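Enquirer: Starting from these lines, generate the structure:
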Amino acid sequence: MATYCAVLFCLAIPYAEAEEVIKPKGVVELFTSQGCRSCPPADRAFEQLVRQGDVVALAYHVDYWNYLGWADTLASSENTERQYGYAKSFGRSGVYTPQAVLNGRDHLKGTDAAEINRRIDSMNGKGQGLIVPIDARRTGDELTISIGASTVAGIGKADVVVVYFRENQTVEVLKGENTGQKLNYWHSVTDVQTVGMWDGKPLDIVLPAKVIGSDKSNGCAVLLQAASQDGQPSRIIGATVMIKKHKI
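Expert: Model prediction:
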């Protein structure tokens, strides 16, 4: 029950007016850091992807560059742990920034939005895209996450993962490799929660929608994500994102 409350923390912001639900062509997870001099170009490319409106774009700030003199204000050890989990899934011995992980299947340096789009489009052509439909809708006091059935042989169980994030914020870096820069960050992840297990059959998860929120998060994504044999994050086979739209 506590997990569900944490999930809805991002969906019931009192000052928000309505939700926008996006049906995406792919998922981009950017691992970045305020203390990495190579990351600002990737953060700008990531903003382009967010503004496209056709991908689930999630930015995970990691903490392993904090020793360079600036502690990333958006970083968490959980974000770093997720990146190391992907490294194990990819058979890599280490991690790097800025790293973009695409659909949980592939990775590349996250500075080129055009190349990221090309890779996602190529995945879709190979059947490595978001092949299981997911919808999120709010009706009255309830939020329903609806996941469709598997139509592809060999698709087994997957976790239903909710990632919630802050839509946009600006940070002034006072120390370290990016000293003096005011950096604009989009879709910075604040928490990740697993809320259920999908077994290939249609699944509805109904949650209470009237939960007191705060300005910590104003958007969330739902990922249908398989795990590797040793339990690390692996391919993402379905996704959607819901963003609270503020009054103008």
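
Enquirer: going forward, measure contacts and count neighbours with C-alpha atoms only.
Expert: OK.

Enquirer: got a list of what residue 22 touches?
Expert: The contact partners of residue 22, taken as CA atoms under 8 Å, 6 or more residues apart in numbering, are 53, 54, 240, 241, 242.

Enquirer: Recalculate using a threshold of 6 Å.
Expert: Contact partners of residue 22, counting by CA atoms under 6 Å, 6 or more residues apart in numbering, are 240, 241.

Enquirer: how close does it get to residue 133?
Expert: Counting by CA to CA, to the nearest Å, the separation of residue 22 from residue 133 is 12 Å.

Enquirer: Residue 94 too?
Expert: Look at residue 94 and residue 133: by CA to CA, they are 33 Å apart.

Enquirer: Compare these two (neighbour count), which wins?
Expert: Of the pair residue 94 and residue 133, residue 133 is the one with more neighbours under other CA atoms under 10 Å, namely 18 against 10.

Enquirer: Let me know the outermost residue of the protein.
Expert: Using CA atoms, centre = their mean, the residue of the chain lying farthest from its centre is residue 180. It sits 27.9 Å away.

Enquirer: Just say helix, strand or coil for it.
Expert: Following DSSP: H, G, I helix; E, B strand; the rest coil, residue 180 is assigned to coil.

Enquirer: Here is the second sequence; please produce its structure so I can put it next to the first one:
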Amino acid sequence: MIAPTFALAIALPVLAATSSVLVNPVAAQAGDLKGVVELFTSQGCSSCPPADAELARLADEDDVLALSYHVNYWNYLGWSDTLSSTASTDRQYGYARSLRRKNVYTPQAVINGADHVNGADGSAISKVLKKLSAIGAGMTVDVKVDMTADGINITVGPGEGKADIVAIYYDEANVVEIKRGENSGKTMTYRHSVRDMETVGMWDGETVNLKLPATVISAHPGRKCAILLQVVGPDGSPGRILGAARI
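Expert: You can find the predicted model right below:
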């Protein structure tokens, strides 16, 4: 589905961390990711369920960070997506500017912030991941994360360029009964739906060691966290993802 053509400014909101206690420290999975796949989807899009299923498959892969962003521009069709947000829509329109596209669509899979395909086409996603890796546009900067009771230690290795260090907070799974709209009557399980994001640091090509307080995670109870090292354009549009790690 091609989205309505209207302009939106990209926003990566910086969120305040307010909770005080972190329990069950967890080690990060880092250094072995071959790519990041970001699916832009909607509960009100009849073309999206196959892409949601493909994203769910990727979410169980150890070497791919799969994230789902629910956009809100289809909400007028009769069902308001319960996971949608303006921030997700803004991010997709930001990618459209970065990728020099005139419009956006669902389901769209953006790979490593550098290319896109139909999110339901698992074969195409795999081919793009391999292509980007072959041309040096894969995960080229090492990102490692360790989480303890005291906080989060992020290490970004050396490389070229400048990028933001972005924390992404997402749900493991959401079960939604859709009662109206194009997918009326379906009960869907959505994986890795992004609910919040914040820029937590900057990188200029030199090794960065960043320590965040435990409250950064405890402010998002029950959610998982990933760290992206992402180039951001002068207008704030998200660009290529240089590295990533999951907590």
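
Enquirer: Superposing both, give me the TM-score.
Expert: These two chains, once laid on top of each other, score a TM-score of 0.87 by TM-score structural alignment, normalised by the length of structure 2; 233 aligned residues with a CA RMSD of 2.2 Å.

Enquirer: so what's the residue nearest in space to the middle of structure 1 up against?
Expert: Centrality entry for structure 1: nearest residue to the mean C-alpha point is residue 58, 3.3 Å, by CA atoms, centre = their mean. Shown in contact with residue 58 of structure 1 (CA under 6 Å, 6+ apart): 29, 187.

Enquirer: quick one: it and residue 120 of structure 1, what's the gap?
Expert: According to CA to CA, residue 58 of structure 1 stands 15 Å off from residue 120 of structure 1.

Enquirer: Then residue 129 of structure 1?
Expert: In terms of CA to CA, residue 129 of structure 1 sits 7 Å off from residue 120 of structure 1.

Enquirer: Compare the two (neighbour count), which wins?
Expert: residue 129 (25 against 21).

Enquirer: Could you look up the SS state of the equivalent of residue 235 of structure 2 over in structure 1?
Expert: For residue 235 of structure 2, the aligned position in structure 1 is occupied by residue 230, per TM-score structural alignment. Under three-state DSSP, residue 230 of structure 1 falls in the coil class.

Enquirer: Next: residue 50 of structure 2.
Expert: Secondary structure, three-state DSSP: residue 50 of structure 2 is helix.

Enquirer: any idea how far the alignment partner in structure 1 of residue 225 of structure 2 lies from residue 20 of structure 1?
Expert: Matched to structure 1 by TM-score structural alignment, residue 225 of structure 2 sits across from residue 220. According to CA to CA, residue 220 of structure 1 and residue 20 of structure 1 sit 11 Å apart.

Enquirer: Of these two, which one has the most company?
Expert: Taking other CA under 10 Å, residue 220 of structure 1 and residue 20 do not tie; residue 220 has more neighbours (30 against 12).

Enquirer: check contacts around the more buried one.
Expert: Listed by CA under 6 Å, 6+ apart, the contact partners of residue 220 of structure 1 are 163, 164, 165, 241, 242.

Enquirer: Just give me which of the residues you listed are shared by structure 2.
Expert: For the contacts of residue 220 of structure 1, the aligned pairs still in contact in structure 2 (both residues aligned by TM-score structural alignment, their matches' CA atoms under 6 Å) are 163, 164, 242.

Enquirer: In strands, which of the residues you listed fall?
Expert: Of those, the ones assigned to strands by DSSP state E are 163, 164, 242.

Enquirer: how about stretch 65-85 of structure 2, aligned to which bit of structure 1?
Expert: Using TM-score structural alignment, stretch 65-85 of structure 2 lines up with residues 56-76 of structure 1.

Enquirer: Alignment lookup: residue 44 of structure 1 to structure 2.
Expert: The alignment partner of residue 44 of structure 1 in structure 2, by TM-score structural alignment, is residue 53.

Enquirer: Any buried residues in whichever helix or strand its match is part of, and which?
Expert: Per DSSP states H and E, residue 53 of structure 2 falls inside helix 49-59. Buried residues in helix 49-59 of structure 2, counted by 16 or more other CA atoms under 10 Å: 49, 51, 52, 53, 54, 55, 56, 58, 59.
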